[in-house]
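Undergrad: just coords:
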């Protein structure tokens, strides 16, 4: 029975991985097809930034709600409706004939997508013990960068062979099948697995903060600020790098399809390796939260390299620097979730991640607006310099504000 449950948890991780792959492919379609969509709908850079922000604002608002829904109604149900919802939104975007319905479906996409990540962290927390948690988390969340890797060639191929609408419709249809697969496979963990992962064999009996008490915890505010300042760098890589390569480095759409995936592959492999390293630090005697902090601090040292990008004379150098910066970004995105799982009770992790993810997305909204308004007038140099300081600030917040939180005697 235990062996069967141990196998099931890795199958669950595999399905989450696939879901996140298509989650990121669906959200990244607009960045890959940016010139094509700007021509189709008559958008300026500022107009394109608003399309991004409709998605991102919806994403930010729904993230905390999604976390509460997972803690309240369970992982299986909430994730099913989330995957189904964003897949239908992707299809709707491909069928849109004018900019208004297109914007509506991008908003719907942003509303549905956060369910994936808050559900994923709850799965990792209740199915995996601490010695496997960061590795398991990184393997399923690796779907984000794999999605970013495969999106450029797949989306470019579909758009060039058929049309831009086909990319939206086909990828959305695959997502509907993933939702059905999830509902068929997922089950809550048995008592022995839950005991190994959380120290309690009854999920209802795990101590937890009430919702309003979460907001009084210093660690929550630390994690919110960390996501607010660090997430925008990753969003820039996702939403602006493909267009930057075409408009500033001279890549064609076909060349973006051929080479635009490289930074995301490097980031994926690097972030899995850094997550495994943090698990190894724990095995060597570091307490879990400190192990995560040490790793995140080390990789943040590479993030300031992004200030070099505007001065690099060729696309090869640009891809190389973005690859290194992307390792830092994705390591933080992966492991800050594990920090949540180490710092808060299992029955609060989805809510905390949801609140934090909303703050991270709002940071990206503000940064997207700033980039869209000023990249043409201020120059790219100042944008990249601003980004270079964000992860060092996040390191300071991590060490000064985040600690182990216990609900005993608090509620």
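TA: Received the coordinates, thanks. It should be emphasised that the depicted structure is a prediction, and the values quoted were computed from it without experimental measurement.
Undergrad: hey, let's count contacts and neighbours off CA atoms from now on
TA: Noted.
Undergrad: what helix or strand does the nearest residue to residue 351 once chain neighbours are set aside sit in?
TA: Using Cα to Cα, 6 or more residues apart in numbering and skipping the chain neighbours, the partner closest in space to residue 351 is residue 67 (4.0 Å). When elements are assigned from DSSP states H and E, residue 67 belongs to helix 45-73.
Undergrad: elements contacting that helix?
TA: In terms of contacts (3 or more Cα pairs under 8 Å, 6 or more residues apart in numbering; DSSP states H and E), helix 45-73 is packed against helix 75-95, helix 99-112, helix 114-127, helix 349-374.
Undergrad: ok, structure two:
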């Protein structure tokens, strides 16, 4: 459920900034790259985050990946605040936090495939995961194109903020290991 939010950040944020915050192309160019930088940092931090969960809480590798994903999902809640923020610069910061959280989730979903499947299955499963994610992104982008003019962007940002929490609930409910593995 994370990928549709990233598609919105990638393709719709410049239009949102222009329409809702009155930013011109120069202002957008000055600031719209920040969520992508934050996402890059989220990629780097995600690997360290799993190590911290293993070291500090004794999580298994799978559970540390899931805990990192849940952390990213909570960071995505920043997108819900975009709906009530009128300051364009605070909006950029909130979207950047969402980008950071999204990329933690994205990296951890790939790591979850590595932790959960045999070598011979990894590429296929990860490819299927990626394909499903981008199909969902395509469909959500179409939905935004149809609905943004009618209901505005704010309900969409609220929905995006909660999508990843819903996904995190599924991760915890269906994939998390319930008992610590014994050595």
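TA: Looks like it came in fine. Just so we're clear, the structure is a prediction, and the values are computed from it rather than from any experiment.
Undergrad: helix, strand or coil for the aligned residue in structure 2 for residue 327 of structure 1?
TA: Here residue 327 of structure 1 is matched to residue 100 in structure 2, going by TM-score structural alignment. Secondary structure, DSSP: H, G, I helix; E, B strand; the rest coil: residue 100 of structure 2 is helix.
Undergrad: ok, residue 100 of structure 2 - contacts?
TA: 35, 38-43, 72, 75 (Cα atoms under 8 Å, 6 or more residues apart in numbering).
Undergrad: Out of the residues you listed, flag the one nearest to residue 147 of structure 2.
TA: residue 35 (23.4 Å; Cα to Cα).
Undergrad: so which helix or strand takes in that closest one?
TA: helix 34-57.
Undergrad: now the helix or strand just after that helix against helix 34-57, angle please.
TA: Counting by DSSP H and E, the next helix or strand C-terminal to helix 34-57 of structure 2 is helix 61-76. Interaxial angle of helix 61-76 of structure 2 relative to helix 34-57 (axes from the mean of the first three to the mean of the last three Cα atoms, to 10 degrees): 140 degrees.
Undergrad: Quick one: list the elements packing against the helix holding residue 35 of structure 2.
TA: helix 61-76, helix 88-116.
Undergrad: Next, work out how far apart residue 329 of structure 1 and residue 319 of structure 1 are.
TA: 15 Å (Cα to Cα, to the nearest Å).
Undergrad: more neighbours, the two?
TA: residue 329 (26 against 21; other Cα atoms under 10 Å).
Undergrad: which residues does residue 31 of structure 2 contact?
TA: Residue 31 of structure 2 touches residue 92, counting by Cα under 8 Å, 6+ apart.
Undergrad: and the counterpart of it in structure 1, how far is that from residue 151 of structure 1?
TA: If you follow residue 31 of structure 2 across to structure 1 using TM-score structural alignment, you land on residue 259. Per Cα to Cα, residue 259 of structure 1 is found 11 Å from residue 151 of structure 1.
Undergrad: for residue 23 of structure 1, same thing?
TA: Relative to residue 151 of structure 1, and taking Cα to Cα, residue 23 of structure 1 is found at 10 Å.
Undergrad: Report the buried residues of the helix holding residue 67 of structure 1.
TA: By 16 or more other Cα atoms under 10 Å, the buried positions in helix 45-73 of structure 1 come out as 45-71.
Undergrad: quick one on the thing from earlier: drop anything exposed from the contacts of residue 100 of structure 2.
TA: 35, 38-39, 41-43, 72, 75.
Undergrad: Quick one: the residues in structure 2 that stretch 297-307 of structure 1 pairs up with.
TA: Using TM-score structural alignment, the partner range for stretch 297-307 of structure 1 is residues 70-80.
Undergrad: What of stretch 58-67 of structure 1?
TA: Aligned by TM-score structural alignment, stretch 58-67 of structure 1 falls on no residue of structure 2.
Undergrad: ok, residues contacting that stretch?
TA: Outside stretch 58-67 of structure 1, the residues that touch it by Cα under 8 Å, 6+ apart are 78, 107-115, 118-119, 349-362.
Undergrad: go on, stretch 22-33 of structure 1?
TA: 37, 86-87, 90, 109, 113, 143-145, 147-148, 150-152, 155-156, 164, 167-168, 171-172, 175, 238-240, 242-243, 253, 256.
Undergrad: And it, how far out from the chain middle?
TA: Relative to its chain's centre, stretch 22-33 of structure 1 lies at 13 Å (Cα atoms, centre = their mean, to the nearest Å).
Undergrad: which residues in structure 2 does it align to?
TA: The aligned range for stretch 22-33 of structure 1 is empty, by TM-score structural alignment.
Undergrad: That stretch: which residues count as buried?
TA: In stretch 22-33 of structure 1, the ones that count as buried by 16+ other Cα under 10 Å are 22-33.
Undergrad: what about burial for the contacts of stretch 58-67 of structure 1, which qualify?
TA: 78, 107-115, 118-119, 349-362.
Undergrad: Could you report the neighbour count for residue 174 of structure 2?
TA: 10.
Undergrad: would TSV of the helices and strands packed on helix 45-73 of structure 1 with distance to residue 137 of structure 1 be doable?
TA: Below are the helices and strands packed on helix 45-73 of structure 1 laid out as TSV (distance: least, Cα to Cα, whole Å):
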stretch	distance to residue 137 of structure 1
helix 75-95	15
helix 99-112	21
helix 114-127	6
helix 349-374	13
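Undergrad: Which among the ones you listed is found nearest to residue 185 of structure 1?
TA: Per Cα to Cα, nearest to residue 185 of structure 1 of those: helix 75-95, 9.2 Å.
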